[in-house]
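A.B. asks: coordinates only, no sequence provided:
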């Protein structure tokens, strides 16, 4: 059984027991989070519910594992022959969640 959910403007394919990193959510570690924007649910080998755009009465429950930051990326801008260089770093914040149940 798996589902496709939308969070933070991105779509994620999730299954029970999976740990995934999503954009930062305002929840403490150990708290339960419910994703109600479920775009598709596949229950068994052949049955799938596809939403337009979301599946009605479907939800995915998850437990917050940790809050953290990704690795730093370097943003470097450069124009040749003009003596123009800019260097900037960025670390995106994330929330790691463990999927506990999928309800269709």
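C.D. replies: Ah, there it is. Computed from a predicted model, the values in this text were never measured in an experiment. Residues are numbered from 1 along each chain as shown.

A.B. asks: please make it C-alpha for all contacts and neighbour counts, starting now.
C.D. replies: Will do.

A.B. asks: strands of this protein, start to end?
C.D. replies: Taking DSSP state E as the criterion, the chain carries its strands at 2-7, 10-15, 19-23, 32-35, 38-42, 48-50, 59-69, 73-79, 84-90, 93-103.

A.B. asks: take a look at this one as well, against the first:
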């Protein structure tokens, strides 16, 4: 795999720098089973052989092919609010759902750039 090739994608409200053959964690996709193949069309930029291809805001004909590995819950975040001298305390917790996916290939104009 060409380690020089990467893409900047937008998923789950975040921008990620992704390379083929690596896995990434993002906010939970809709209910998808493991080994489900997904296509990500929101590609903002591709770096390929020392040249940058930048979209405005997205690249036309650019696709990142990936597959779902598994979904899980992140560690619990505890929020504790206390007002001194008022005798009020509030303790809450939250666990974010996370999806781990593996990037298989980066395509531009039908050509696989990650080989």
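C.D. replies: Looks like it came in fine. Worth saying up front: this structure is predicted, and the values here are computed from it rather than measured.

A.B. asks: follow-up on the earlier one: tell me which of the strands of the first structure sits most buried.
C.D. replies: Neighbour counts (mean count of other Cα atoms under 10 Å) averaged over each of those peak at strand 38-42, with a mean of 23.

A.B. asks: OK, contacts around the alignment partner in the first structure of residue 54 of the second structure?
C.D. replies: Using TM-score structural alignment as the criterion, the counterpart of residue 54 of the second structure in the first structure is residue 50. Taking Cα atoms under 8 Å, 6 or more residues apart in numbering as the contact definition, residue 50 of the first structure lies against 39, 40, 41.

A.B. asks: likewise for residue 35 of the first structure?
C.D. replies: So residue 35 of the first structure contacts 5, 6, 7, 59, 60, 61, 62 (Cα under 8 Å, 6+ apart).

A.B. asks: take those and lay them out in a markdown table including distance to residue 83 of the first structure.
C.D. replies: Written out in a markdown table, the entries for the contacts of residue 35 of the first structure read as follows (distance: Cα to Cα, whole Å):
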| residue | distance to residue 83 of the first structure |
| --- | --- |
| 5 | 46 |
| 6 | 43 |
| 7 | 41 |
| 59 | 54 |
| 60 | 52 |
| 61 | 53 |
| 62 | 50 |
